[in-house]
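Visitor: sequence below, structure please.
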Amino acid sequence: MPDHKTTIATNRYEQSPKRFHLPNTGQEEQHVYVLTLKMTSSIAKPMNDMRLEHFPAHLNRTPAHLTLFHALPHSQISTMQNNLNAIATYAKPFPISTGTPFRIGRGVGIGLGEGAKDCIGLHDALRAEWLGFLSDQDQGGWKPHWTVMNKVSDEKQVKAAFNTIRRDLFENTYHGLVVGLDIWKYDHGKWDWMKEFNFKGLTKADMKSRKGSGGIKDMFKSMSVRKGLKKDYEW
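Guide: Presented below is the predicted three-dimensional model:
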């Protein structure tokens, strides 16, 4: 299970019940789910420390996170879990690092440096499988990032935070690993942790010995996340 609390309060969907944010299943969903990257604490902790420092405390109900999909439908949960199990079987943990900070409306985001292409490849493989039922938001383009400040009306405060974060990241690059995926159930204002899918990274010999092919497994075989690692990271 993740290091952080398994229940996270939020009211994002209650505040924005727009069609843009809802799954395209043609029915009212019992629940929706959020899919995030599971990272080692060597990068998760400094990102969360920045969020704790700069995000308005009364609105900060989640630790810093890197979201792949925002509203996955309950009616497709069995299909999605099968796909995620397949990816976790063949994917290896891969390195990531902090990149360049940028302004996002009334806040600040931090992009990925190392690992951005691998994250986008992972997202694209899943989006191709799930396109028929994704929300309009989740069907669109995706830029992997952490949001460490948002919903701040004072422009001077946002600018000062951006400059502070930019100096920090100029002096320090934070490194870690993506080691799997976490899926969360949204339930009346809370994120309830549901399940983790840890990357196992089977070898080519392992793959050849397994029967069956097609779909998300074949898309994932050629992805660069299967490369070996050259560094040791804190788990």
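Visitor: CA only for contacts and neighbour counts going forward, please
Guide: Fine.
Visitor: in this structure, which spans are strands?
Guide: Under the criterion DSSP state E, strands of the chain are mapped to 7-9, 32-39, 67-73, 94-104, 107-112, 145-149, 175-186, 190-198.
Visitor: show me the contact partners of the longest one.
Guide: In other words, strand 175-186. 31-44, 88, 92-98, 191-199, 233-234 (C-alpha atoms under 8 Å, 6 or more residues apart in numbering).
Visitor: try the second one
Guide: Counting by C-alpha under 8 Å, 6+ apart, strand 32-39 makes contact with 2, 65-74, 176-187, all of which sit outside it.
Visitor: and it, how far out from the chain's middle?
Guide: 5 Å (C-alpha atoms, centre = their mean, to the nearest Å).
Visitor: tell me which residue of the chain is furthest from the middle?
Guide: residue 209 (31.2 Å; C-alpha atoms, centre = their mean).
Visitor: list the contacts of the spatially closest residue to residue 107 that is not a sequence neighbour.
Guide: Among residues not flanking residue 107 along the chain, residue 150 sits closest, at 3.9 Å (C-alpha to C-alpha, 6 or more residues apart in numbering). By C-alpha under 8 Å, 6+ apart, the contact set of residue 150 is 55, 56, 104, 105, 106, 107, 108.
Visitor: for the comparison step, fold the sequence that follows:
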Amino acid sequence: MRSDSIAASPLILTLSMDDASFAQFDSLRRAHFPPERNFIPAHITLFHVLPASEEEAVLAQLREVCAGMSGFALRFPGLRSLGRGVAVEVDSPGLLQLRTELAHRFRDWLSPQDRQGYRPHVTIQNKVAPAAARELMARLGAGWEPREGRANGLLLWRYLGGPWQRVEALSFSGT
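Guide: Predicted structure coming up:
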């Protein structure tokens, strides 16, 4: 049985990507994210806060969407400055379509942050001095080559005040 504090912890939804893309970005994150703040693996966030009180309803919606959906292409064209960090940009019409559908389904539950425009990315560095972020951006940008990847499902997480706990992994199983 879950404790009350865990049961009340907000949910986070991320996209599951192919193993090679995940390995590359997680390696970059481990190398460049401040270790005292790096509690989670590399990820592409779809929603930052979904209500824990609606976990079963959220899961039901995610299962329905995943059952009717096939994996789709992801493109990682370049880097994006976060001011105090660096992220890898994600370009994917399939991802934008999925995010729009889920935003419609979850519209009554979305936080102000999740109601804003969506610019998908994988954060590999954050919460560093701006000069350190500029240096990493220049160094990685000099040799960056766009790469292709694949989305293969969704991951639902519980936020635990820093670390995340995986609630469920859902695969795209449609045709």
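Visitor: which of the contacts of strand 32-39 of structure 1 count as buried?
Guide: Buried residues within the contacts of strand 32-39 of structure 1, counting neighbours by 16 or more other C-alpha atoms under 10 Å: 65-74, 176-187.
Visitor: tell me the angle of the longest helix anywhere in structure 1 relative to strand 94-104?
Guide: The longest helix of structure 1 (DSSP state H) is helix 155-171. For helix 155-171 of structure 1 against strand 94-104, the angle between stretch directions is 150 degrees (axes from the mean of the first three to the mean of the last three C-alpha atoms, to 10 degrees).
Visitor: chain center to helix 155-171 of structure 1: distance?
Guide: For helix 155-171 of structure 1 - counting by C-alpha atoms, centre = their mean - the centre lies 23 Å from the chain centre.
Visitor: can you check stretch 70-84 of structure 1 too?
Guide: That offset, for stretch 70-84 of structure 1, works out to 15 Å (C-alpha atoms, centre = their mean).
Visitor: can you check stretch 107-121 of structure 2 too?
Guide: 12 Å.
Visitor: which residues in structure 1 does that stretch align to?
Guide: Aligned by TM-score structural alignment, stretch 107-121 of structure 2 falls on residues 131-145 of structure 1.
Visitor: return the set of buried residues in that stretch.
Guide: So for stretch 131-145 of structure 1, counting by 16+ other C-alpha under 10 Å, buried means 133, 134, 135, 137, 138, 139, 144, 145.
Visitor: show me the contacts for residue 85 of structure 1.
Guide: Applying C-alpha under 8 Å, 6+ apart to residue 85 of structure 1 gives the contacts residue 197.
Visitor: what's the match for it in structure 2?
Guide: Checking TM-score structural alignment: residue 85 of structure 1 goes with residue 63.
Visitor: residue 30 of structure 2 -> structure 1?
Guide: With TM-score structural alignment as the criterion, residue 30 of structure 2 matches residue 52.
Visitor: go on, residue 39 of structure 2?
Guide: Per TM-score structural alignment, residue 39 of structure 2 is aligned with residue 61.
Visitor: number of nearby residues for that match?
Guide: Residue 61 of structure 1 is flanked by 16 other residues according to other C-alpha atoms under 10 Å.
Visitor: do residue 80 of structure 2 as well
Guide: 17.
Visitor: which one of the buried residues of stretch 131-145 of structure 1 sits closest to residue 156 of structure 1?
Guide: residue 145 (22.7 Å; C-alpha to C-alpha).
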